[in-house]
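Asker: Build the 3D model from these lines:
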Amino acid sequence: MPFSLYLLALAVFAMGTSEFMLAGLLPDIAADLDVSVATAGTLTSAFATGMAAGAPLVAGLARNRPGRSSLLGFVLVFLAAHAAGAATSSFPFLFVTRVVAALANAGFLAVALTTAATLVAPDKKGRALAVLLSGTTVATIAGVPGGSVLGTLLGWRATFWAVAALCLPAALGVLAGIPGRRGRTDAADRPALRAELAQLRRPRLLLVMLLGALVNAATFASFTFLAPVVTGVARLSEWWVTVALVLFGVGSFAGVTVAGRLSDRRPGLVIAVGSPLLLIGWPALAVLAERPIALLVLVFVQGALSFALGSTLITRVLYEAAAAPTMAGSYATAALNVGAAAGPLIAASTLSSAAGSLGPLWASGLLVAVALLVALPLRAVVAAGRRSSEVMQ
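Answerer: Prediction:
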């Protein structure tokens, strides 16, 4: 894989840390800015909604600009938003900075997904995506726990400043490793924006986007509310929450890495094996959550299965949207973040049910079941290899 892909992954690491870090910072933010924890929680929804809605919009605005300048601009805006957020004493202003950061993140990821696909051979998109998404998985392993510890020691503002600082080497990496302006031939051959948007009428593309959103919703439904399961159901100390999050992150890294080597030519294998195991795993985690060892093992397994299946489906989005070369990344980004926004909302509605803290785990199982019911009649489409997708274009 080109070294420039790993430079893009560094920026994704910084942005992934920002996306997930608020889970451990909300009480401090609420106390410092004199709002309720529930109000502070809207910062998470603002970020996810901005990511989902902003990806196609920002990618459309940036499609005629060179990839390197677009990526650099998004990183610098992301940096500025976090510096401004760290310095503010106003919650409404902090809310605005989260929306701006989400738009920059959405634009970066959309362009980065498209750029990554152009840096490798046509049959290596899955592996390129795996390298890019490894930035997100490493964020769950190191960035989020590190941010939580930094916030505990120095306050939530220090975590925002740390994310801003991470953007500096990411910006230098974009400048050093990403090719500059596109050639005239590439620009001339690029389809019109209307033609690229018209790809969203293709049932095959919409199907894999829906499935990717459902699987990611299941992932975030449980990931967001994992702490109450660890401390309440399993009766472990708060320090074990960090352990559980790291195990989930290590599993997600392993899942993305393995799937990246299979999702280009054998996506059907990943889907056929991973889907039923993922479906079984969420209810199993709910049933066995009282047993700490079983809980921690299953957290690792579910992280691996969730990201293996999710990254494979998102790779399918890139293949199915091959006729939309500048917008395909935004479609994949939108699918991921519709799931990231919807999953926690669905899970939150189960907390007041009889299932209590285990409700999100059952909700995740239900979301995966819905995905399987949608995919089963059309499994040949979902599991189509690269050549099959190209033939159908």
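Asker: When you work out contacts or count neighbours from here on, use the C-alpha atoms and nothing else.
Answerer: Noted.
Asker: ok, how many other residues are close to residue 172?
Answerer: Other residues lying near residue 172 total 12 when counted by other Cα atoms under 10 Å.
Asker: Can you tell me, leaving aside adjacent residues, what's nearest to residue 195?
Answerer: residue 324 (7.5 Å; Cα to Cα, 6 or more residues apart in numbering).
Asker: and what of residue 330?
Answerer: Closest residue in space to residue 330, ignoring its immediate chain neighbours: residue 110 at 4.3 Å, by Cα to Cα, 6+ apart.
Asker: ok, and the closest non-adjacent residue to residue 210?
Answerer: residue 335 (6.8 Å).
Asker: If you count contacts, what does the helix or strand hosting the one you found end up packed against?
Answerer: Per DSSP states H and E, residue 335 falls inside helix 328-348. Judged by 3 or more Cα pairs under 8 Å, 6 or more residues apart in numbering; DSSP states H and E, helix 328-348 is in contact with helix 37-62, helix 91-118, helix 203-224, helix 292-320, helix 359-375.
Asker: And for the next helix or strand along the chain from the shortest one, what's in contact with it?
Answerer: If you walk from helix 359-375 toward the C-terminus, the next helix or strand you reach (DSSP H and E) is helix 379-382. Helix 379-382 is contacted from outside by 204, 207, 208, 268, 313, 316, 375, using Cα atoms under 8 Å, 6 or more residues apart in numbering.
Asker: so who does the fifth one touch?
Answerer: The reference is to residue 313. So residue 313 contacts 208, 209, 211, 212, 382 (Cα under 8 Å, 6+ apart).
Asker: Give me the buried entries from the residues you listed.
Answerer: 208, 209, 211, 212, 382 (16 or more other Cα atoms under 10 Å).
Asker: Which of these sits closest to residue 59?
Answerer: Each of the buried ones among the contacts of residue 313 was checked against residue 59 using Cα to Cα; the closest is residue 209, at 17.0 Å.
Asker: Against residue 289, how distant is that closest one?
Answerer: In this structure, residue 209 lies at 31 Å from residue 289, with Cα to Cα, to the nearest Å as the measure.
Asker: do residue 138 as well
Answerer: As for residue 138, its distance to residue 289 is 25 Å (criterion: Cα to Cα).
Asker: now residue 312
Answerer: 28 Å.
Asker: When these two are compared, which one has more neighbours?
Answerer: Relative neighbour count places residue 312 above the other of residue 312 and residue 289, with 32 against 23, counting by other Cα under 10 Å.
Asker: So the more buried one sits against residue 270, correct?
Answerer: Yes: the pair residue 312 and residue 270 qualifies as a contact (Cα atoms under 8 Å) at a distance of 7.4 Å.
Asker: for comparison, sequence B:
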Amino acid sequence: MPKGLLALALGGFGIGLTEFIIMGLMPEVAGTFGVTEAQAGWLITGYALSVAVGALVVTAAVTRLPRKQVLLGLLVLFILGNMLDAVAPTYTLMMLGRIIAALCHGAFFGIGSVVAGSMVAPEKKASAIAVMFTGLTVSNVLGVPLGTFLGQAFGWRSTFWAITAIGVVAFIGIALLVPATGRDDTAISLRRELRAFRSGQVWASLSITILGYGGMFGAFTYIAYLLTEVSGFPSSAVPWLLVVFGVGLFVGNLVGGRAADRAPDRSLLIILAALTVVLVVFALVAENRAATVISLILMGGFGFATVPGLQMRVMHYAGEATTLVSGANIGAFNIGNALGAWIGGVTISAGLGYTSPIWAGAVITFAAVVVLTLSMTRNAPSPRAAHLAPLDATRQVAPTR
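Answerer: Alright, predicted model coming up:
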């Protein structure tokens, strides 16, 4: 395995920690600024929407630049945003720090996905992308629980100082281990990159990402409240339960990467359908502690097993113009995050209880199953797409646009 993949995973670890840590510390952050659960949830929604904007705007702005230098610049932005969060005296400045940090997120994973895929043979691209996204899963397995411990023991601001330090280490790792690729020919033309958005399958893939990932993330956003108020766990148990969830993410990401290398559409459909069932069952058994632990593992596993396949799918239908589309799909992940977090906050504010975000997540994920099924039925031979390799090797059918 190329050492550069580990460096990308290190960067992903820091960025993933920034994204997810608020969930474990939401009650503490809300208490500091005197805001409601739904208002605290906007620190997640605002971050996610900023990622979506940055994924397109920032990626488009740096298309002509050497990718390694871009990745390093994005990490500087990440460090500055987290420093602001660590010292923010008001909720508004806290949100501003989240937005600054978020602007690097989409471009980093979008460009990083292209770089990761370029380091390995074509048949191993999804697995290489999965390795990069392992940073996100490790941030949940180790980073979020440890960050929650740290925040509960020394105040939540100490967690953001720790994240800032991780950003510095990630910067050094990228500088030392990721090879300088220069200006790749496929990245030079912004017009060529934008042309990929003419593909109907690209838009279908972005929609599937929004719905499929948004369902899981919406269910997870308010998980600290569900664990303490519905399942009856003490707040001190929340970090350990996040470890359980993170283990599911880690395993699901790796398994999902291997499955996407073999049969992307087929495996993705099975995973999304299974995730829908898991969310429904979780909502029904949330009052049972043992069932909650099992549900957390399965939700994390099936939820993150979708990531490599979702990213690989949109890159495939983009043809040779993968950079901007890849960044757009990272934005789609975070639009899904924002959608799920917003709907979950609405259901809680409406008095439907802390299991309501899970029910909402199940509905959103099922919508992803429907869109993917319809998209697969249109994936038939076409003269316009004859130059592209089959997405699903088991079907040997060229994709349409």
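Asker: coming back round to it: same list, the contacts of residue 313 of structure 1, but as JSON lines with distance to residue 369 of structure 1 please.
Answerer: Shown next, in JSON lines, are these (distance: Cα to Cα, whole Å):
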{"residue": "208", "distance to residue 369 of structure 1": "15"}
{"residue": "209", "distance to residue 369 of structure 1": "16"}
{"residue": "211", "distance to residue 369 of structure 1": "11"}
{"residue": "212", "distance to residue 369 of structure 1": "13"}
{"residue": "382", "distance to residue 369 of structure 1": "16"}
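Asker: okay, and the helix holding residue 335 of structure 1 goes to which residues in structure 2?
Answerer: The aligned range for helix 328-348 of structure 1 in structure 2 is 325-345, by TM-score structural alignment.
Asker: List the contacts of residue 252 of structure 2.
Answerer: With contact set as Cα under 8 Å, 6+ apart, residue 252 of structure 2 has these partners: 300, 301, 302, 303, 304, 305.
Asker: Could you dump those residues into TSV with neighbour count added?
Answerer: Compiled in TSV, the contacts of residue 252 of structure 2 are given as follows (neighbours: other Cα atoms under 10 Å):
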residue	neighbour count
300	28
301	25
302	27
303	29
304	33
305	30
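Asker: Among those residues, which one lies nearest to residue 78 of structure 2?
Answerer: Taking Cα to Cα as the measure, residue 78 of structure 2 lies nearest residue 304 of the contacts of residue 252 of structure 2, at 23.1 Å.
Asker: Check the gap between the aligned partner of that closest one in structure 1 and residue 123 of structure 1 for me.
Answerer: Applying TM-score structural alignment, one finds that residue 304 of structure 2 aligns to residue 307 in structure 1. Counting by Cα to Cα, the gap between residue 307 of structure 1 and residue 123 of structure 1 amounts to 20 Å.
Asker: again with residue 65 of structure 1
Answerer: Per Cα to Cα, residue 65 of structure 1 is found 26 Å from residue 123 of structure 1.
Asker: counterpart of residue 8 of structure 2 in structure 1?
Answerer: Using TM-score structural alignment, residue 8 of structure 2 lines up with residue 8 in structure 1.
Asker: Its match in helix, strand or coil?
Answerer: With DSSP: H, G, I helix; E, B strand; the rest coil as the basis, the three-state label of residue 8 of structure 1 is helix.
Asker: Now do the same contact list for residue 384 of structure 1.
Answerer: Under the criterion of Cα under 8 Å, 6+ apart, the neighbours of residue 384 of structure 1 are 267, 268.
Asker: which residues of the stretch 51-200 of structure 2 fall in helices?
Answerer: With DSSP state H, counting those that start in this stretch as the criterion, the stretch 51-200 of structure 2 has helices at 67-87, 91-118, 125-138, 144-154, 156-177, 190-195, 200-221.
Asker: Nearest to residue 359 of structure 2 among those helices would be which one?
Answerer: Ranking the helices of the stretch 51-200 of structure 2 by their distance to residue 359 of structure 2 (criterion: Cα to Cα) puts helix 200-221 first, at 7.7 Å.
Asker: Name the next helix or strand downstream of the closest one, please.
Answerer: Counting by DSSP H and E, the element after helix 200-221 of structure 2 in chain order, helix or strand, is helix 223-225.
Asker: residue range for whichever helix or strand comes after that following helix in structure 1?
Answerer: On the C-terminal side of helix 223-225 of structure 2, the nearest following helix or strand under DSSP H and E is helix 238-262. Mapping helix 238-262 of structure 2 onto structure 1 (TM-score structural alignment) gives residues 241-265.
Asker: in that stretch, what counts as buried?
Answerer: 241-242, 244-265.
Asker: from memory residue 322 of structure 2 sits against residue 113, does it?
Answerer: No: if you go by Cα under 8 Å, residue 322 of structure 2 and residue 113 don't touch, sitting 9.3 Å apart.
Asker: higher neighbour count, these two?
Answerer: Neighbours around residue 322 of structure 2 and residue 113, counted as other Cα under 10 Å, are more numerous at residue 113. The numbers are 30 against 24.
Asker: Contacts only, for the closest residue in space to that one that isn't next to it in sequence.
Answerer: The shortest distance from residue 113 of structure 2 to any residue that is not its chain neighbour, by Cα to Cα, 6+ apart, is 5.6 Å, and that residue is residue 129. For residue 129 of structure 2, the contacting residues are 113, 116, 117, 257, 308, taking Cα under 8 Å, 6+ apart as the criterion.
Asker: again with residue 14 of structure 2
Answerer: 135, 139, 163, 166, 167, 170.
Asker: Just give me the neighbour total for the second one.
Answerer: Spelled out, it's residue 139 of structure 2. Neighbour tally, residue 139 of structure 2, other Cα under 10 Å: 30.
Asker: Next: the third one.
Answerer: Summarising burial for residue 163 of structure 2: neighbours were counted as other Cα under 10 Å, giving 25.
Asker: in terms of contact, does it touch residue 18 like I think?
Answerer: Yes: in terms of Cα under 8 Å, residue 163 of structure 2 counts as a neighbour of residue 18; the distance is 7.0 Å.
Asker: Determine the residues that are contacts of both of the two.
Answerer: Once Cα under 8 Å, 6+ apart is applied, the residues that residue 163 of structure 2 and residue 18 both contact turn out to be residue 82.
Asker: related to what we said a few turns ago, pipe the contacts of residue 129 of structure 2 into a markdown table and attach distance to residue 22 of structure 2 per row.
Answerer: Supplementary listing: the contacts of residue 129 of structure 2 in a markdown table, determined by distance: Cα to Cα, whole Å:
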| residue | distance to residue 22 of structure 2 |
| --- | --- |
| 113 | 25 |
| 116 | 28 |
| 117 | 30 |
| 257 | 27 |
| 308 | 24 |
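Asker: between the residues you listed, which is nearest residue 175 of structure 2?
Answerer: Ranking the contacts of residue 129 of structure 2 by separation from residue 175 of structure 2, with Cα to Cα as the measure, puts residue 116 on top at 15.1 Å.
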